[in-house]
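[1] Provided below for reference: sequence and predicted model.
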Amino acid sequence: MYTLYWEYMAGSIVVQATLELLDADYRMRYVDMEASEHLSPDFLKLNPAGRIPALDLPNGTTIGETAAIVTILGESHPEEPVAPQPGEPDRAAFLYWLNVMSTAGYVTSSRVGHPERFARDDTAITQVKEQADRDFAGFFRLMNKTIAGDVFFLERGLTALDFYLTMLSEWISDREALLRGLPRLRDLCAAVRETPAYRTALVTHRIPSLDATG
């Protein structure tokens, strides 16, 4: 059994969606980052980087970092279409764009969602947020041009890349406005949101206060 350590609207979205697509046997363990549980001695024994998500593998190993996790899951379940396998022609493209998403995309999303972590005074925080929104929009324009499949990112069809890219889109400041101008990305995200695996993950990760306010 896998154990997924998760937080609301975190990178654990893509890991849960991948586990769901694999029909894997897994359980969830919530880590309250606002209460600094990710920095507790017990959690740091599992993931010394103190980051979410982390995943306990069936062999007892714990691995962190979303890109590493989905790569391992793909290799552990070669019969499922999560990721191209070593030796397949689109394996290099998968790894390349997965790392672009996890660096250029995910890191920028942190500045979008938490600019206060990157500056000290209100003026600087505002500037960080404005620049982050511009950088995030540029990242998604690149993704829109790079989509190779009819709907999904790779020509082969649905993979973990599509979960990752759609997850990143959840963190756009004005999601609908941006997607209106990026039709290929809009269609990809809409298709992914219709998959049972991603829907399950998004329901799990939705912040409870959003459910209360609608």
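    On my side now, so go ahead.
[2] CA atoms for contacts and neighbours, from now on please.
    OK.
[3] What are the boundaries of the helices in the chain?
    Read by DSSP state H, the chain holds these helices, from start to end of the chain: 12-21, 41-46, 66-76, 91-100, 106-113, 122-146, 160-169, 175-180, 183-193, 196-205, 208-213.
[4] And here is the other one:
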Amino acid sequence: MAEPFVVFGASGSGSVPIEAALSLIDVPYRLEDFAPWEGQEEADRLARINPLRQVPALALPTGELMTESAAILIWLADAYPDARLAPAVTDARRPAFLRWMNFVSSAIYALYWITDNPARIAEDEAVQADVKTRVFDRIATCWAQMGAQLRPGKYLLGEDLSVLDLYVATASRWSPGRRRFYEVAPALGETMRRVDGDPRLAAIWAERFPFSPGWER
């Protein structure tokens, strides 16, 4: 490897499952933190990496830059098959893997562009509050759909932990929170608790998305 991967991200953000995947694959990477939601200056600083001013992004050892969390996770899992973080292309579970990776990205993750700053689509503060409530309801509905259609084994796709588990374990901690996630998708709860408690991930969770008191809310 010419140089380590570079992860552009932030604590508690969509970069966390990517950092977790790199840790499980056991390849070196450097972390550069950006939190564009903290103000215009920080967002502008990120613009040189990603003109959309969003994290995560991943610089490959070749110098190529990848954005889009689902794409990055799928690529990493496929590029390092020995880590067993995704079903192989010929595996019967592959269609479900691709389906749910893209579902989390498009049906759930994309909605946080609105909830992070409702003023992007509504000027009135009262309307903004209603927008957030409705979007969080939509997110809960999407988790419910996933929970109703997946039949997890030890992990979401069977006996092997995959990047899908890392993705859902992170995204399900964002609002409306794990408590509601457990309510609407009870079939997925045990699996997520298993991912939370995986000793291989303890350091990543502690450093990048700590389980603070009351975090499940």
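    Cool, the structure landed. Small disclaimer: the values here were computed from a predicted structure and weren't measured.
[5] that older thread, tell me which of the helices of the first structure lies nearest to residue 28 of the first structure.
    Nearest to residue 28 of the first structure among the helices of the first structure is helix 12-21 (8.8 Å), distances taken as C-alpha to C-alpha.
[6] The closest one versus helix 66-76: what angle between them?
    Between helix 12-21 of the first structure and helix 66-76, the angle formed by their directions is 10 degrees, by axes from the mean of the first three to the mean of the last three C-alpha atoms, to 10 degrees.
[7] contacting residues for the alignment partner in the second structure of residue 94 of the first structure?
    Taking TM-score structural alignment as the criterion, the aligned counterpart of residue 94 of the first structure in the second structure is residue 97. Neighbouring residues of residue 97 of the second structure by C-alpha atoms under 8 Å, 6 or more residues apart in numbering: 86-87, 157, 164.
[8] Go again with 10 Å.
    Counting by C-alpha atoms under 10 Å, 6 or more residues apart in numbering, residue 97 of the second structure touches 74, 86-89, 91, 103, 156-157, 162-164.
[9] how close does the residue lying farthest from the centre of the second structure sit to residue 133 of the second structure?
    Seen from the C-alpha centroid of the second structure, the residue lying at the greatest distance (C-alpha atoms, centre = their mean) is residue 124, 30.0 Å away. Applying C-alpha to C-alpha, to the nearest Å, one obtains 15 Å for the distance of residue 124 of the second structure from residue 133 of the second structure.
[10] can you redo the helices of the first structure as JSON lines with distance to residue 3 of the first structure?
    As requested, the helices of the first structure are exported to JSON lines (distance: least, C-alpha to C-alpha, whole Å):
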{"stretch": "helix 12-21", "distance to residue 3 of the first structure": "10"}
{"stretch": "helix 41-46", "distance to residue 3 of the first structure": "11"}
{"stretch": "helix 66-76", "distance to residue 3 of the first structure": "12"}
{"stretch": "helix 91-100", "distance to residue 3 of the first structure": "22"}
{"stretch": "helix 106-113", "distance to residue 3 of the first structure": "23"}
{"stretch": "helix 122-146", "distance to residue 3 of the first structure": "31"}
{"stretch": "helix 160-169", "distance to residue 3 of the first structure": "18"}
{"stretch": "helix 175-180", "distance to residue 3 of the first structure": "31"}
{"stretch": "helix 183-193", "distance to residue 3 of the first structure": "24"}
{"stretch": "helix 196-205", "distance to residue 3 of the first structure": "14"}
{"stretch": "helix 208-213", "distance to residue 3 of the first structure": "22"}
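[11] Of all those, which one is nearest residue 55 of the first structure?
    Closest approach to residue 55 of the first structure among the helices of the first structure is made by helix 66-76 (7.2 Å; C-alpha to C-alpha).
[12] superposed on the second structure, where does that closest one end up, distance-wise?
    Mean deviation of helix 66-76 of the first structure from its aligned counterpart in the second structure after superposition (mean C-alpha distance after the TM-score superposition for the first structure): 1.0 Å.
[13] The second structure: matching residues for that helix?
    Alignment of helix 66-76 of the first structure against the second structure: residues 69-79, by TM-score structural alignment.
[14] Help me confirm that residue 78 of the first structure comes into contact with residue 88.
    No. The criterion here is C-alpha atoms under 10 Å, and residue 78 of the first structure misses it with residue 88 at 11.4 Å.
[15] Of the two, which one has the most company?
    Neighbours were tallied for residue 78 of the first structure and for residue 88 using other C-alpha atoms under 10 Å; the higher tally belongs to residue 78 (13 against 9).
[16] Nearest residue to that one in space, please, no chain neighbours.
    Taking C-alpha to C-alpha, 6 or more residues apart in numbering as the measure, residue 78 of the first structure lies nearest to residue 85, with 6.7 Å between them; neighbours along the chain are not counted.
[17] do the same with residue 14 of the second structure
    Counting by C-alpha to C-alpha, 6+ apart, the nearest residue to residue 14 of the second structure once its immediate chain neighbours are dropped is residue 56, at 5.9 Å.
[18] Understood, closing this out.
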